[in-house]
Every structure is written in C-alpha cells, then in structure tokens.
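Participant: Predicted structure and sequence below. I'll ask about it afterward.
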Amino acid sequence: MANGSNKHRIALVGTGHRGAGMWGKELLAGWSDAVEMVGICDTNPLRLRRARDTMEAHDAPIYTDVDTMFAEARPQRVIVCTPDHTHDDIIVKALEAGIDVVTEKPMTTTAAKAKRIMEAERRTGRRVDVTFNYRYAPTAARIKELLLERAIGDITSVDFSWYLDNRHGADYFRRWHAYERNSGTLFVHKSTHHFDLLNWYLQSVPRQVFAYGDLKVYGRNGPFRGDRCRTCPHASHCNYFFDMSKDPWLEMLYEDPSREDGYVRDACVFREDIDIPDTMNASILFENGVQASYSLNAAMPIEGYRLAFNGTKGRIEVRQYEAQPWVEPPADEILLIRSFQGVERIWVARAAGGHFGGDDRLRNMLFREGMEDRLGQRAGAEAGAMSLLCGVAAATSMHENRPVTIASLLE
C-alpha cells in the first residue's frame, strides 16, 4: 500500500497470453478494489500497446525496459510473466529496487539462477511469491487435508502421472518452450507444477533424481514440416495444424506483433531443431525417505493426471480429468482406501475459473488482506527453487544417464 491507499501498486512485465490475461485483464477486472496498475513492460511495443488496451489499463504508463519502469513507476510489487530463462534478471533487479515480486512458474531455469534469486531475496529483505496455482485447486487442497490428518499413516511412496493432450501438449512445441535454453525442458517448465505439489504434499524436498526422456512425437519425428501453420503447405492433412486466426485473443497478441520481433505463435511442431523431450519419466527420493515415480507425456488423447499415495495404513487414489473424449462428472473423486476397512469415496466439486478455481484463490491470497493460509499454499522463493531444482536434476540425469542429487546442483 502507498500514501494511505488501500490498493497494491503493481507493475507487469511480459504481456503474452498469461501476462495480459490472468495477471492483466482478469486481475484488473476482478481485483480492481485491491490493485492499481502503475506500469506495463514488454520488449514488443505493439503487443504492449494492445495488451494495455485489452486490459483497459489506459492510464498505466508503458515501458520497453524494466529499469526505467522501476525508477519511474515505483511499484510495490512486480508480476513477472516473461519467458522462463529471463526471470532471474528481472526478479533480481526488482528486489534490488526494493520491489516485491510475483513470478510465474518456474521461478527460473537453472540452479545458478535459483541461487542468485534466493541470495538477492535474503540480501534485500524483499519477498518473492511463485504462482503455484495448482496448490489452490479444490481437489489438491482436500488431498492436503487428508495427508495432514494422516488418513493413511506415514507416506511410503507416490505414483504420479501427468498427461498433456494433443492440443495443450503440442502447444509447448509451437512456442519458445521447445528449446531447452529457454525453458529448461518440460521437466522444468511444466513439471515444476507437479514437483511443487509433491514437495507440498509430502512436506519434504527431493534428495536425488534419476530420469529418462526422449522426443517421440514432435520435432524430427514428423512426417513433414513447414515454418509455421499459417503458411504450411501440409495444413490440410496435418493433425497438428493450428489456425490461430480463429482465436481473436492470440491473433491480437501475436500475429501483427510478430513483425516487431519475429516471434510467431504457430511455429511447426515438427521443427528439426526442437531439443526438448515429449516423453519423460523420473524416480525421485525425498529427504524424508518417500519414493516417488513420476511421468509426463505431452502427446496424449486425454488431459489430466493420476496420483496415488501409498501409506502405512492405506492408500489415496485420484484420477483427475481436464479434457477427454467422453463425459465426466463435474467433480473429482478421491478414493480413500484404509487398510482392512474398505474404501471411502470423496467427491470434490470443481470451482469456476482457471485451474478449477485455483487461479482466483491464488489472486485472493496475494492481493486480499487478511487471507488465512492454514494449508501453507502461498509459495515463496525456496519452494520455487526446490521444484525447479528437481526438474533440473531430472534433465541433467536424462542427459548424463546418472542419478543427480539436489545438493550437487547447489554446490
């Protein structure tokens, strides 16, 4: 708060889909009583102007560099929504300018960058929040409650499989995420969500990881390829053809602005220089002794996950569907299977909004005063680091065919 105002003075860096949407238009529409947008920054001037218009933040100054924005706009908090590998520079500059940070996940992409952010947070006394919205989903919260209640005793192992469908999964291979230098692979960019959930559920952190990964569907595996979908001669018979012109939101943010910086939103998923895997498996040993088996597949006909906790007194099973070619009930089923006692079926209703209502709950936690955090859902820099370091360890193990300890990454 500033000058007696009851609003948070916020600035936004990065006006792509997530920045202009969840942290721009949606935030200003639903939390206008709690936040004031005092600056918007992007390196693409046309996207920047269009994003401000669609946010209806007409009074907010726009900038193409963060240093000027921090000095002139003097925000209390900055929201970072740029490509993953750029997060650390922006976060550290903000902290050193006395500004708290809300950053999209992953917090960053390498161990060195994570150490840099945590050191800056300690040195400046400012705060970093990482936007792990899956913690706030109703089903995740109910699972956390059951584990805190020790409903199945001590946890011994976890089975966790996440499925990205042929729409969502393919999208990562159209964009900047398809190169390890930008995203750290999906082990970092996407799995950071899942590794964070495991850390949060288990109240522990990973000790050692052994992982495999390969590119099985996209990239060099394609039967044909072009530069991008809009100009592709194979569009009529490619299952992955994406007509961005039918999505006015993406068309507005990316098509004309691509002339400013060359970044297109519909690049071919079969580009031969794609260097991240689409099929991944990892074995994780946690500091508290729990063993976890994890997989991520990015070219499935379904979207969602399977999750099971094995305990000394039973088992918890969850199968959550986000998209599938059949009708599912509008609620999630948790099976609580106590040893020698049968099964209890727990139904958890889904809430409206992104991530089954998790997005709204996250924004409430960050910007509403007096929010209770009894489940420890609010995540800081250490949580951000522990989740991404698990991904870095998995990617390193995949490349070097050896187990990797988290301690070795931090040395």
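Facilitator: All right, it came through fine.
Participant: make it CA atoms for all contacts and neighbour counts henceforth
Facilitator: Will do.
Participant: secondary structure class for the residue of the chain most remote from its centre?
Facilitator: Farthest-out residue of the chain from its mean C-alpha position, per C-alpha atoms, centre = their mean: F340, at 38.7 Å. Secondary structure, DSSP: H, G, I helix; E, B strand; the rest coil: F340 is coil.
Participant: ok, it - contacts?
Facilitator: Counting by C-alpha atoms under 8 Å, 6 or more residues apart in numbering, F340 touches no other residue.
Participant: same thing with A298?
Facilitator: Residues in contact with A298 (C-alpha under 8 Å, 6+ apart) are Y163, L164, D165, N166, H168, G169, A170, D278, T279.
Participant: swap in R47?
Facilitator: Applying C-alpha under 8 Å, 6+ apart, the residues contacting R47 are T15, G16, M252, L253, Y254, P257.
Participant: okay, now the one to match up with it:
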Amino acid sequence: MQATRHEEGPERHRVALVGTGHRGAGMWGKELLQGWRDRTEFVAICDVNEMRATAARTAIGTNAPVYTDVDEMLASVKPEIVIVCSRDDTHDEIIVKALEAGCRVITEKPMTTTPEKCRRILEAEARTGRPVDVTFNYRFAPTAARIKQLLREEAVGTVTSVDFHWYLDTQHGADYFRRWHAKEAHSGSLFVHKATHHFDLLNWYLESVPREVSAFGTQRNYGRNGPFRGERCQTCSHARDCDFYFDMSKDPWLTMLYEDPSAEDGYVRDACVYREDIDIADTMTAMLRFENEVIVSYSLNTFMPIEGYHLAFNGTKGRIEVRQYERQAFETPDHDEILLMRNFGGVERIRVPHAGGGHFGGDDRLRDMLLRPGMTDPLGQRAGALAGAMSMLCGAAAVASMKSGRPVRLAELGGLPA
C-alpha cells in the first residue's frame, strides 16, 4: 500500500462510500484514507447492513456518519464523490441517484449487470452532465501499460488476432462460488463480474469494441458437481474431507465484515461451493470479432493450481506475448517478462518490475488518477461509463450466446442509448 503523501492543492474531496464489503472497506476505505488522506474526507459510510457499515467505519478510521439508505445519505451530507462498492446488481440504482444528486461517481467493476441497466446509467450521465469513472485497475498495472505502449508504437504491425486466457486458482476462483457472485441475478455471471476486466483490457488495448461474440460455458467443478455439500463451511459435517473447506475464523478482517453482520441479514461469506442453486458457469470460453476485424480467443477457468494469465497479440510483423504470474504452484520472479518477437528477426525480452500495492501497483496508480490534481493520461487508462458499458455488454453477449447456442451481436442487446 502506498504511504501517506502530502502536497499543496485544492481542499479535500467530500466522499461517501456505499458498500462496505472487503473491497469497499479495504481499497476504497482504509487504504484510501491512509494513502490519500490529503485528498479525501469521508462524509458518509453507507451499507444496507448497519452492523457491517459500523464495523467498517471503525476499521477505516473515520468518524463519518453511518447510513443504511442512499436517498437519506445523499440528502443529508451532499457528497462530492460517491464511491459505489455494493453488490453488482445494485450499482445502477445507486449510480443514477448519485448523478441526479449532482455527485461525481466512482464505481467498482462491473459497472452493472444487464444491458438495460447500462443504458440507464449512460442516459443519466448524459442527462445530468456528471461523470462516472469505472475502476478498471488492470489498465494501470505496469505490464499492461507497457503492452499498450508497444501496441501504439505498432511494434508488431497491425494486430490481427489475440490469445487471452485467464486462470483463477482454487483459492481465488472458489471464493466466487462461496459468495453472492454465484447467482447470475446478482453478478451477471463471471462472464460479467470477472471477465469485465478482461474484455475492458481487450477494448482498451485494441482501441475498438467487439461486434459479435460466440461463447460456451459450463459448470464442471462447483455446484451440483460436488461429492457432498452443506450450508456453509463453519457448520459443515464434511469439513475434514472437503478440499474447499474455508475456515473464515482465521481471518479477523472477514470475520468483522461478514460473520457478525450476518446476524442482521443472513448473508454468510463461507457458503458451500457445492450448493445446488449455484447457476453460473465455472469453465468458459469465447470468440470475439472486433469492429476493426481483430479476432480474439478468450477463456476463463476457475479451479486451477495457478493464478494469472497468458496473453499474446499476433500482428502482421510479429507477436507480443506475456505470461503473467500471480499465485503459482512454483516459485515466480518479482517481475513480468514481455516477449517481443518480430517476423524474420530476433526476440526482445522486456522486463517489467512489479510495483508495490495491489495489482502490482495498479491500484495506487488508479487512485492517483482519480483523486490527485494534474494527472496526465497519455495512454487513456482512465475509464468512463461508456468503457464500463462496452466491457459489460461483451459479457452479456457471451452469456446470451452461451444460452442460445448462437453468435450474438452487441448491437442486438440494446445496452446503449438510441
């Protein structure tokens, strides 16, 4: 995490945080106040669960008042910025209300979960003249920035196709199936919740958007595939036999944010990954054809022994390739290595050191971009509502294709204003 910095400049932003789960209370709460105290002042903490909001307020280190109702919060404290970290399917209602109250909005990804909600947000942004920023922190990772520079320099000529394969390990991947994300109604599926990051990277790298998506998805490991099941890990009689047993009591942070507050709303953070009502895919693949005729092969797997991704850009003059390591089953270096391979030429190995903080420094750079004055953006890393909509619509098209068994054009989804 970035150390607290102090600099001369305008007075601090009046910030309201809506949604105090792990991401909200952490990156956009405690870490924000520690590293950007000179730029931010919390004026409200809001969550439908009052116990969670109160616990998060203490952990963040603020005396801001706690609210459980967004309308009351907006009317009472009149924030300048509203940071939205609530459940994905609730984003649109909060974003629109904040915009109509005259606030600037910073929202976690995905911006929302359905094409109709995308259109509603874009129409509200245009109607109110207030901006929405979507927190696509992967754009700000050092390796992503270096790849973007190479593509802008046409280091491999014109890009013709992309291979993009993302791997979630048995720790990270399983977590989605313990939480509310396991229901499509709440998350839009992992084609929306998780892949929105990846589709956004593609849109940003290629400076284009998909025209058509063909996708397949299936549930092969979680849900009904389990050899046994319970309600939650804490009370499960199969704890000794389950590879996915998760003892949340060993994590004071998660216990504070979820276990005690569960008495108020019944939401538990360690639900069984083998619940029969899980309705999202855990194994996914998609083919995307972009407006600039680039074709992409994409996949997402959620129960691997490795964490990270493989990405390659194939061009008329060569290939850019990177294997990015997060948690692995083997020792990994403290840097990424981009291979720049030119047709009829040699290989250039470009070493990119990892920076400190989340997403190899991407989280800090994102917060700087959104909260510090005078930040330049030569690579176009800052993402607005349209970028949020286009990445979400890629996921929605993939879900529609997966269910219908046919290619789906983004234009038919109706997610953009007429």
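Facilitator: That came through, no problem. Just so it is clear, the structure is predicted and the values come from calculations on it, not from any experiment.
Participant: what's the TM between chain one and chain two?
Facilitator: In this superposition the chains share a TM-score of 0.98, using TM-score structural alignment, normalised by the length of structure 1; 407 aligned residues with a C-alpha RMSD of 0.8 Å.
Participant: Alignment lookup: the residue farthest from the centre of structure 1 to structure 2.
Facilitator: Under the alignment (TM-score structural alignment), F340 of structure 1 maps onto F344 of structure 2.
Participant: how near is its match to N314 of structure 2?
Facilitator: Shown here: F344 of structure 2 relative to N314 of structure 2, a distance of 14 Å by C-alpha to C-alpha, to the nearest Å.
Participant: on that earlier part again, which among the contacts of R47 of structure 1 count as buried?
Facilitator: Buried members of those, scored by 16 or more other C-alpha atoms under 10 Å, are T15, G16, M252, L253, Y254, P257.
Participant: And the second one, what's its match in structure 2?
Facilitator: By that I understand G16 of structure 1. Match for G16 of structure 1 (TM-score structural alignment): G21.
Participant: so what's its match up against?
Facilitator: So G21 of structure 2 contacts R52, C85, S86, L257, Y258 (C-alpha under 8 Å, 6+ apart).
Participant: try P61 of structure 1
Facilitator: P61 of structure 1 touches V38, G39, I40, A73, counting by C-alpha under 8 Å, 6+ apart.
Participant: Look up how far P233 of structure 1 lies from it.
Facilitator: 42 Å.
Participant: A352 of structure 1 corresponds to which position in structure 2?
Facilitator: Here A352 of structure 1 is matched to G356 in structure 2, going by TM-score structural alignment.
Participant: Is its match located within a strand, as I assumed?
Facilitator: No - secondary structure assignment (three-state DSSP) places G356 of structure 2 in coil, not in a strand.
Participant: Spell out the residue ranges of the strands in the stretch 251-400 of structure 1.
Facilitator: 279-286, 291-300, 303-311, 314-323, 331-338, 342-349, 379-380 (DSSP state E, counting those that start in this stretch).
Participant: want to throw the ones you listed into TSV with distance to K105 of structure 1?
Facilitator: Below are the strands of the stretch 251-400 of structure 1 laid out as TSV (distance: least, C-alpha to C-alpha, whole Å):
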stretch	distance to K105 of structure 1
strand 279-286	19
strand 291-300	17
strand 303-311	19
strand 314-323	20
strand 331-338	25
strand 342-349	26
strand 379-380	11
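Participant: Nearest to A267 of structure 1, out of those?
Facilitator: A267 of structure 1 lies closest to strand 291-300 among those, at 16.7 Å (C-alpha to C-alpha).
Participant: quick revisit: filter the buried ones among the contacts of R47 of structure 1 down to the ones in helices?
Facilitator: Among the buried ones among the contacts of R47 of structure 1, DSSP state H puts none in helices.
Participant: Wait, A124 of structure 2 touches G102, no?
Facilitator: No - contact between A124 of structure 2 and G102 fails when scored by C-alpha atoms under 8 Å: they sit 11.0 Å apart.
Participant: and the two? which has more neighbours close in?
Facilitator: A124 (20 against 17; other C-alpha atoms under 10 Å).
Participant: which position in structure 1 aligns with that one?
Facilitator: In structure 1, A124 of structure 2 lands on A120 (TM-score structural alignment).
Participant: Look at the residue nearest to that match when sequence neighbours are not counted and tell me its secondary structure.
Facilitator: Distance criterion C-alpha to C-alpha, 6 or more residues apart in numbering; nearest residue to A120 of structure 1, sequence neighbours excluded, is V92 at 6.1 Å. Under three-state DSSP, the three-state class of V92 of structure 1 is helix.
Participant: Repeat that for the one 10 residues further on.
Facilitator: Assigned with three-state DSSP, V102 of structure 1 falls in the strand class.
Participant: if I look at it, how far off is M386 of structure 1?
Facilitator: Using C-alpha to C-alpha, V102 of structure 1 is found at 17 Å from M386 of structure 1.
Participant: what about the counterpart of D169 of structure 2 in structure 1, how many neighbours?
Facilitator: Under the alignment (TM-score structural alignment), D169 of structure 2 pairs with D165 in structure 1. Using other C-alpha under 10 Å, D165 of structure 1 is surrounded by 20 other residues.
Participant: My understanding was that D165 of structure 1 contacts L296; is that so?
Facilitator: No - using C-alpha under 8 Å, D165 of structure 1 is not in contact with L296, being 10.9 Å away.
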